[in-house]
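My questions are about this predicted structure, shown below with the sequence.
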Amino acid sequence: MGVMSFSIPRTIYYGEGSLQKLAELKGTRAAIVTGGNSMKKFGFLDQAEALLKKAGISSILIDGVEPNPSVSTVMRGAKAMSEFNPDWIVAIGGGSALDAAKVMWCFYEHPEITFESIIEPGSMPSLRNKAKFIAIPSTSGTASEITAFSVITDPEAHIKYPIVAADMVPDIAILDPSLPMTMPAHITANTGMDVMCHATEALASIAATSFTDPYAIQAIRLVLDNLPTAYKEPKNLVARENMHEASALAGMAFTNASLGLVHSMAHKIGGEFGVTHGLANAILLPYVIAYNRKSSDKYAYGEKILGIDNLSDEIQKLNKEMGIPSCFKDCTEVDFSEKKFLEVLDRMSKNAFADPCTLTNPGKPCADDVKMLFDAAYYGKEVK
């Protein structure tokens, strides 16, 4: 193994009331990036603007980031930033808002580049020439506040592009559990299983190390112990705080160890059908674990430390408890027609195999293996 690196935000503020740290920033202008109406509805946008004002920082709002942020949304935000010239970018909301803000930041600092030029790992130009970045998540799932990852959708090509660049790790992450307390139950379930998937894939990744494994295993433990409570008792502060921290810990693991086939496949089936990312991960995860066990002993390693018999069984119990279907044909969130599935299966499988996350999956999967896994996860078949 060659030279490795381990990157996380320089500062992480966590715990109830940590949003107040915005009032201590030094700067002049901030661009606040958010998604739909929830941050406004629950008063968090007003709080953020007031706290920035207290710090002597004027701000603009870039809102309307969609659940699967598009290239056009990124370009719209970058244009607004260029006109305002902020020295802070403050992303607040779900993972989509945070992901979009990261890439807006890139084009704000480098308006001359194209989206196609940053898709390949290692192609992102240096950031922090004009602004620093703060991430404030409202969901406990994507861990975008911790990571070097962003996922942007090209709706015309029906592809989600994972963009990876060490410079996109935020300068500051603020983990205030009062924000995720507003999540509806189904979003708590989907984002919580996204945490589980991040941690599990980071644990099994061929790039996992002694630096990343402890974060992954502790994140899995926190999800098993707290997600059912957060799902059933949305105002339970202890469960919300533990899930928020689990998300960040899983993010620390996977941003340094990368992921695997679950994310490769979720990116592509999400691009084709519009299914929520966390839901796609939750459905796919048991199938990929079954496939990976043939070439990895890391699940057994984690199970021994966690004191559980079978991680896949525990994941399936969580899914069932929260009403997540065991296969895509039973999923009602979007139209998973068998006709369309069969039409796109070959293309989707090839695109998933080519996804950067496939590179760190255990074993040596091929495009046919990915097709077999899609088929199993659609129909609920046993993995060969």
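That came through fine. Residues are numbered from 1 along each chain as shown.

only C-alpha atoms for contact and neighbour calcs from this point on.
OK.

what sits against the most centrally placed residue in the chain?
Of all residues in the chain, the one closest to the mean position by C-alpha atoms, centre = their mean is T142, 2.5 Å from it. Under the criterion of C-alpha atoms under 8 Å, 6 or more residues apart in numbering, the neighbours of T142 are G94, G95, T191, D194, V195, S247, G251.

and it, how far is that from R240?
15 Å (C-alpha to C-alpha, to the nearest Å).

do the same with H267
As judged by C-alpha to C-alpha, H267 and R240 stand 26 Å apart.

Looking at these two, which one has more neighbours?
Between H267 and R240, counting by other C-alpha atoms under 10 Å, H267 is the more crowded of the two (30 against 27).

The more buried one reaches Y161, doesn't it?
Yes. Between H267 and Y161 there is a contact under C-alpha atoms under 8 Å: 7.5 Å.

any chance you could map the helices in the stretch 1-150 of the chain?
Along the stretch 1-150 of the chain, the segments classed as helices by DSSP state H, counting those that start in this stretch run 38-41, 44-54, 71-84, 95-109.

Tell me how far the longest one lies from the chain's centre.
Relative to the centre of its chain, helix 95-109 is centred 14 Å away, using C-alpha atoms, centre = their mean, to the nearest Å.

for that helix, packing partners?
Packing partners of helix 95-109 (3 or more C-alpha pairs under 8 Å, 6 or more residues apart in numbering; DSSP states H and E): strand 29-33, helix 71-84, strand 88-93, strand 132-137, strand 149-154.

do the same with the third one
With contacts defined as 3+ C-alpha pairs under 8 Å, 6+ apart, helix 71-84 has these neighbours: strand 29-33, strand 58-62, helix 95-109, strand 149-154.

Pick the most deeply packed of those.
helix 95-109 (a mean of 27; mean count of other C-alpha atoms under 10 Å).

That one to helix 71-84, inter-axis angle?
50 degrees (axes from the mean of the first three to the mean of the last three C-alpha atoms, to 10 degrees).

which SS class is the closest residue to V288 other than its chain neighbours?
Nearest residue to V288 in three dimensions, chain neighbours excluded: V262, at 6.4 Å (C-alpha to C-alpha, 6 or more residues apart in numbering). With DSSP: H, G, I helix; E, B strand; the rest coil as the basis, V262 sits in helix.

Would you mind measuring from V262 to D87?
37 Å.

what's near enough to touch K381?
By C-alpha under 8 Å, 6+ apart, the contact set of K381 is D375.

isn't there a helix covering it?
No. K381 is assigned coil when assessed by three-state DSSP, not a helix.

Comparison target below:
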Amino acid sequence: MLPAERIINEWVDPFTFFKSIQQGGPGTDTEIRYIASIQREPLIGDIFDNLSALQEFQPDLILAIGGGSVMDVAKGLHLFYENPHLSFADSLKPFALPALGKKAVSVHVPTTSGTGSETSSAAVFIHPETKVKNLLLSNTLIPQYAVIDAEFTDHLPPAIQIVSGLDAMCHAIESTTAANSNVFTKAIATQAALDVLDYLPDAVNMDLPEAQRLAAKEKLHMAATMAGIAITNSFTGIVHSYDHPGPAFHLPHGVVCGIMLPYAMELVGPQEEYACLARRLGYRGDRTALWQQLISHIRNLNHRLGLSDTFAGAGVDEKAYFQQVPTWADLPGRHCHQAIPCQHGSGKGKTLLYPLLLRPRLKPAPLGDAARSVPCGRRDDPPGGRRRLAAGGPGGPRPAKQKDRAGGKASGPVLLGRCAPCRRPPGGSSKASGDAQGRGWYSSTPRGWP
């Protein structure tokens, strides 16, 4: 059994959870053993340090309860438990791993709303010396069962919820533009991205009623799993190709994703998928205007959550960072790199990585003639959090026609009910509580929503 990680250790007692499992099956010969506690991004050694205990116990079921680090280590343990003669070097060959399930069934229970590892075909491990990511990639790594229960996130601290949510947001948005995406992955990823953008602020707003906050956490939990499904079938993109500053400077992966995503979207350029997301958020304009508005929307969200715009703002040393940029630019994650929807290479990597340290925050594009937002109506949602989108159809309300500020004529329907970028935070207050001590990227009093 593999039930622990920093989230589980601090907020959920795994032994109490396992005791409840044992009590639920009287008369059985079930034996449960607790194996590992993962306190950080997973290292290669986390697999082999715990493998002997797993082989000695010979489990029929491997249960991973925790965040992405726990689930990735569980995948690695399952792989080498059933294939003891496989070398780690051989395991890095993409989509060449042997089938799993001969000895044990894997069940994953995520306790954070970010990685989507419970439905993904990947497991990431950091080399302890080089700080370079090593990716295991095969559909055989997808767990046989995933239990998606948002109650595990009910008491998650806002800082951890933010980190997790930014990871899920990046997965979803990158999946929409990945070269391997298709109509199905785009539909799943688009909805996941909208849900994260919409519900993450509420999930960490301690001024909101508890019921509203928990409903937002549930939406986030489902969105993270949806994003995991999407990237399993499409891959990610440029952020996950060049996210090496995270392991190098011990930054949480979600922080790296949140900082890098707007820069990466600028580098990728206007994409129809970005325009689609912006329209769903209530913006209008041509593809370029919508692309710019979506980037501004994400930057505004980051500021509202207290996230820095640059790695320098997250506490990264300038000299150490610039020394490593040439190396990082030549070490993209090859599988994600192939899915980037633009020309790429070492020069493209440097174009992304150099401004990320010190570039000042760009002023968000104004809501002017090229784009306008739909007034926020989220607080009028019925109990239970169900959305009512204005859409045409038999028995339904007609889409609202908006007048174009530039031309003064009706310019087509705009979806209503989605939280557009109002000039105030949807929940009223812009504060997110949490212990910010020691977290250069996180402020307990984030900058206001522009």
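Arrived safely. Treat the numbers as computed from the prediction; the structure is a model and nothing was measured.

where does the TM-score land?
Here the TM-score for the pair of chains, by TM-score structural alignment, normalised by the length of the first structure, is 0.86; 347 aligned residues with a C-alpha RMSD of 1.9 Å.

if we can go back for a sec, and the helices and strands packed on helix 95-109 of the first structure as CSV, adding distance to Q47 of the first structure?
Formatted as CSV, these follow (distance: least, C-alpha to C-alpha, whole Å):
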stretch, distance to Q47 of the first structure
strand 29-33, 12
helix 71-84, 21
strand 88-93, 11
strand 132-137, 12
strand 149-154, 26
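
Tell me which of those sits nearest to G302 of the first structure.
strand 149-154 (24.6 Å; C-alpha to C-alpha).

That closest one corresponds to what range in the second structure?
Using TM-score structural alignment, strand 149-154 of the first structure corresponds to residues 122-127 of the second structure.

I'd like to know how far the nearest residue to P234 of the first structure once chain neighbours are set aside sits from G141 of the first structure.
Leaving aside its sequence neighbours, P234 of the first structure sits nearest to M181 (C-alpha to C-alpha, 6+ apart; 5.7 Å). Separation of M181 of the first structure from G141 of the first structure (C-alpha to C-alpha) stands at 13 Å.

which of these two has more neighbours?
The residue with more neighbours, out of M181 of the first structure and G141, is G141; 31 against 21, by other C-alpha under 10 Å.

Surely that one and T191 touch.
Yes. Assessed by C-alpha under 8 Å, G141 of the first structure is found in contact with T191 at 4.1 Å.

Next, show the common contact partners of these two.
With C-alpha under 8 Å, 6+ apart, G141 of the first structure and T191 have common neighbours G278.

now the helices: where do they sit in the stretch 251-384 of the first structure?
For the stretch 251-384 of the first structure, the helices defined by DSSP H, counting those that start in this stretch occupy 261-273, 277-292, 298-306, 311-321, 338-353, 367-379.

The fourth one against the second structure, how far on average?
With the two structures superposed, helix 311-321 of the first structure lies on average 1.1 Å from its match in the second structure, counting by mean C-alpha distance after the TM-score superposition for the first structure.

where does that helix sit relative to the chain's centre, distance-wise?
Helix 311-321 of the first structure sits 20 Å away from the centroid of its parent chain (C-alpha atoms, centre = their mean).

who does it touch, helix- and strand-wise?
Other helices and strands packing on helix 311-321 of the first structure, by 3+ C-alpha pairs under 8 Å, 6+ apart, are helix 213-232, helix 277-292.

would you turn the ones you listed into CSV with distance to V33 of the first structure and mean neighbour count?
As requested, those are exported to CSV (distance: least, C-alpha to C-alpha, whole Å; neighbours: other C-alpha atoms under 10 Å):
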stretch, distance to V33 of the first structure, mean neighbour count
helix 213-232, 26, 22
helix 277-292, 20, 24
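
Now F311 of the second structure: closest residue in space, sequence neighbours ignored.
F311 of the second structure sits nearest to L357 (C-alpha to C-alpha, 6+ apart), 4.6 Å away.

quick one: what's aligned to the one you found in the first structure?
L357 of the second structure maps onto Y378 in the first structure, by TM-score structural alignment.

gap between its match and E338 of the first structure?
9 Å.

what does L261 of the first structure give?
With C-alpha to C-alpha as the criterion, L261 of the first structure and E338 of the first structure are 22 Å apart.

So these two - more neighbours on which side?
L261 (30 against 12).

any idea how far E210 of the second structure is from the counterpart of the residue nearest to P234 of the first structure in the second structure?
Matched to the second structure by TM-score structural alignment, M181 of the first structure sits across from D154. From D154 of the second structure over to E210 of the second structure the distance is 10 Å, taken as C-alpha to C-alpha.

Isn't the residue nearest to V288 of the first structure up against Y291?
No. Between V262 of the first structure and Y291 there is no contact under C-alpha under 8 Å: 10.9 Å.

between the two, what contacts are shared?
By C-alpha under 8 Å, 6+ apart, no residue touches both V262 of the first structure and Y291.

count of neighbours near S117 of the first structure?
11.

what do we get in the second structure for it?
Here S117 of the first structure is matched to D90 in the second structure, going by TM-score structural alignment.

List the residues that contact its match.
Listed by C-alpha under 8 Å, 6+ apart, D90 of the second structure has no contact partners.

wait, doesn't E120 of the first structure sit right on Y161?
No. Counting by C-alpha under 8 Å, no contact exists between E120 of the first structure and Y161, whose distance comes to 9.6 Å.

Look at those two and report which has more neighbours.
Between E120 of the first structure and Y161, counting by other C-alpha under 10 Å, Y161 is the more crowded of the two (22 against 14).

Pretty sure that one sits in a strand.
Yes. Counting by three-state DSSP, Y161 of the first structure is located in a strand.

how near is it to T73 of the first structure?
Distance, Y161 of the first structure to T73 of the first structure, by C-alpha to C-alpha: 14 Å.

And S326 of the first structure, by the same measure?
Distance check for S326 of the first structure against T73 of the first structure: by C-alpha to C-alpha, it reads 33 Å.

One more: S144 of the first structure?
18 Å.

higher neighbour count, the two?
Ranked by neighbour count (other C-alpha under 10 Å), S144 of the first structure and T73 place S144 first, with 30 against 22.

Could you find the closest non-adjacent residue to D194 of the first structure?
D194 of the first structure's closest residue in space is G278 (C-alpha to C-alpha, 6+ apart), at 4.6 Å.

Show me what the one you found aligns to in the second structure.
Checking TM-score structural alignment: G278 of the first structure goes with G254.

got the contact list for that match?
Going by C-alpha under 8 Å, 6+ apart, G254 of the second structure touches G114, I162, V163, S164, G165, L166, D167.

now the fifth one, nearest residue through space, not along the chain?
So that's G165 of the second structure. Here the residue nearest G165 of the second structure, using C-alpha to C-alpha, 6+ apart, is G114, at 5.3 Å.
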